[in-house]
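A.B. asks: requesting a structural model of the entry that follows:
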Amino acid sequence: MTEDNEWMKTIQNENEYLKDQVRLLRENYELRSLLSQHYENSHEGRIVTSHPAPVYPNARSPGQGELELNSKKNGRIVGEIAFQLDRRILAYVFPGVTRLYGYTVSNIPEKIKQASMKCLDGSVDEKKHRAMMQRYLSLAARLEKMGYNRDVHPVFSEFLINTYGILKQRPDLHSSPLHSSPADLRKIVIDIVPSKFLGDTLLLLNCLCELSKEDSKPLFAW
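C.D. replies: Presented below is the predicted three-dimensional model:
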């Protein structure tokens, strides 16, 4: 009976995992559809937004091309928020690792195992493995108190990065102070992200702000 119960529990866990993956794929499709509709309507002169259009006093009204450029740039800021949070998490778990190509928050446990292997015989350095795992679990516990879900938000973060992109160059904090302002970034997120995904995106921003306070670095750190 014990083996049967364990087998049923395993099947149930796998089913829950598959349901989560299907839900994320469906939300991915829905968000891309919403974004596509948004830009199609923008091209037709019908910008879909619940906020009033900005007023530009003492300046000429921007043309359609300029509006599209500003919207695209702000979209990259949304992706950059997710990217910066992921980089913060990886840098904390893997201190001293400067080249993080192939590292994602989703595959941290796997990368911990790889990073703790000894070069000579391929065995695991238990002390190194334990130290990295403790850093990962302690950080995860702090983020989970803010609502971060390890089974959902790493994938959602990758989705935002793939959907919106990231900034092409380091912003000048003196000429573009909004990159260091949580309030301004929050406004951009609210303006850009569809309401269905707004809560999770704002949660990522909150987590980034918290980690920025801890390491005393700018929100967008390079």
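A.B. asks: make it CA atoms for all contacts and neighbour counts henceforth
C.D. replies: OK.
A.B. asks: doesn't T104 belong to a strand?
C.D. replies: No. Judged by DSSP: H, G, I helix; E, B strand; the rest coil, T104 forms no part of a strand; its state is coil.
A.B. asks: how near is it to P154?
C.D. replies: 8 Å (Cα to Cα, to the nearest Å).
A.B. asks: shared neighbours of those two, anything?
C.D. replies: Taking Cα atoms under 8 Å, 6 or more residues apart in numbering as the criterion, T104 and P154 both touch D86.
A.B. asks: packing partners for the biggest helix by length in the chain?
C.D. replies: The residue-count maximum for a helix in the chain (DSSP state H) belongs to helix 2-43. Counting by 3 or more Cα pairs under 8 Å, 6 or more residues apart in numbering; DSSP states H and E, the packing neighbours recorded for helix 2-43 are helix 153-164.
A.B. asks: tell me the angle the helix it packs on makes with helix 2-43.
C.D. replies: Inter-element angle recorded for helix 153-164 and helix 2-43: 20 degrees (by axes from the mean of the first three to the mean of the last three Cα atoms, to 10 degrees).
A.B. asks: from the middle of its chain, how far away would the helix or strand following helix 153-164 be?
C.D. replies: Per DSSP states H and E, helix 153-164 leads on to helix 182-192 as the next helix or strand towards the C-terminus. The chain centre lies 15 Å from the centre of helix 182-192; the measure is Cα atoms, centre = their mean, to the nearest Å.
A.B. asks: list the buried residues of the helix or strand just after helix 182-192.
C.D. replies: Downstream of helix 182-192, the next assigned helix or strand under DSSP H and E is helix 195-215. Neighbour counts over helix 195-215 (16 or more other Cα atoms under 10 Å) mark 200-212 as buried.
A.B. asks: now the other sequence, so there's something to compare against:
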Amino acid sequence: MSSGFSASNTMDITPKSLNSDDQEDLIAESTRLKNENAELRRIMGLMQENVELRYVLKDHEKSVQTRIQKKDHKDRKQPHGSNYEYIKESKQKMDSYPPVDPKKVMKCQRIVGEMAFQLDRRILCAIFLEQHRLYGYRVPYIKEKILQVTTCPLTGKVDENSRSDLYRRFNQTMSHLKKLGYCPEVHGHVTEYLVNTYGIIKDKQAGIDDLSSFNDPEYLSKMVLECMPCDKTSDILIIHKCLACFAKEDGKSLFTC
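C.D. replies: Here you go, the predicted model:
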């Protein structure tokens, strides 16, 4: 008995091909989704770095305060050296300053946060010369970062030449800053604490009229002595002194972009 369906009337279940307009629409939609996905990944990465940094800074806050207190106690017991004379001479000028306006104090705090941020950037840029994106780079952990960036994540192979150059620049930079009173074990955390506490100028524009007016080292040191708490003054003056030295050597302003 013959089948009730002949070859001629068999249902065609082959999917119809898309016309050119549909294909173009799908390609455009696919491209748009890929671009959106890449942008979301980039934003999520930045957000994650932000969150991690905030948690780390909170963890270090108490230890920083303890280190500052220990260092101040040590300085009082051993009042000698060029850095001590610099701070002593600066503090002697405080008696002649008039009472401080609270608005000026808030402005000074933002400037101090910016000084700390700028010093950290100058240190990192002096060591990681070829690195333009410094997210995840932190001054207290430069040595660990050197090990990371000079080791291939896939093979574990170490770029010995690059590592040697980075360590050489690190040692030269820290040796230079130590002569100005900078202590890597203390001030790397102090700068992070100041940035986290007071913010930076680009985050808090209110009250900042002309950034160029804050590029005078003497004006800044006077403002610090007038406005900042005495328990922080010595470390802030060291940060200011180091930043001024960088600016003098590289010919740039104190506050770069």
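A.B. asks: re earlier: what is the subsequent helix or strand relative to the longest helix of structure 1?
C.D. replies: Later in the chain than helix 2-43 of structure 1, the nearest helix or strand by DSSP H and E is helix 64-93.
A.B. asks: now do the buried residues in that next one.
C.D. replies: For helix 64-93 of structure 1, burial by neighbour count (16+ other Cα under 10 Å) applies to 71, 73-90, 92-93.
A.B. asks: please give me every residue in contact with the alignment partner in structure 2 of V193 of structure 1.
C.D. replies: Structural alignment (TM-score structural alignment) places V193 of structure 1 against M228 in structure 2. Contact analysis of M228 of structure 2 by Cα under 8 Å, 6+ apart lists V105, C108, Q109.
A.B. asks: my guess is L203 of structure 1 meets Y148, correct?
C.D. replies: Yes. Here L203 of structure 1 reaches Y148: they are 7.3 Å apart, a contact under Cα atoms under 8 Å.
A.B. asks: how close does E40 of structure 1 sit to G75 of structure 1?
C.D. replies: The gap separating E40 of structure 1 from G75 of structure 1 is 16 Å, by Cα to Cα.
A.B. asks: L203 of structure 1 now?
C.D. replies: 17 Å.
A.B. asks: can you check V105 of structure 1 too?
C.D. replies: Going from V105 of structure 1 to G75 of structure 1 by Cα to Cα gives 22 Å.
A.B. asks: ok, V97 of structure 1 next?
C.D. replies: In this view, V97 of structure 1 and G75 of structure 1 are 29 Å apart by Cα to Cα.
A.B. asks: and what of L35 of structure 1?
C.D. replies: Counting by Cα to Cα, the gap from L35 of structure 1 to G75 of structure 1 is 10 Å.
A.B. asks: now do L208 of structure 1
C.D. replies: To G75 of structure 1, L208 of structure 1 is 17 Å away according to Cα to Cα.
A.B. asks: how about L100 of structure 1?
C.D. replies: Here L100 of structure 1 is placed at a distance of 24 Å from G75 of structure 1 (Cα to Cα).
A.B. asks: one more: M8 of structure 1?
C.D. replies: Taken as Cα to Cα, the span from M8 of structure 1 to G75 of structure 1 is 44 Å.
A.B. asks: repeat for P109 of structure 1
C.D. replies: Relative to G75 of structure 1, P109 of structure 1 is positioned 30 Å away (Cα to Cα).
A.B. asks: quick one: map P154 of structure 1 onto structure 2.
C.D. replies: Under TM-score structural alignment, P154 of structure 1 pairs with G188 in structure 2.
A.B. asks: would you check that its match makes contact with Y137?
C.D. replies: No. Between G188 of structure 2 and Y137 there is no contact under Cα under 8 Å: 11.9 Å.
A.B. asks: the more surrounded of those two?
C.D. replies: Per other Cα atoms under 10 Å, whichever of G188 of structure 2 and Y137 has more neighbours is G188, with 21 against 17.
A.B. asks: tell me which residues touch the more buried one, please.
C.D. replies: G188 of structure 2 neighbours (Cα under 8 Å, 6+ apart): D120, V139, P140.
A.B. asks: good, we can wrap up now.
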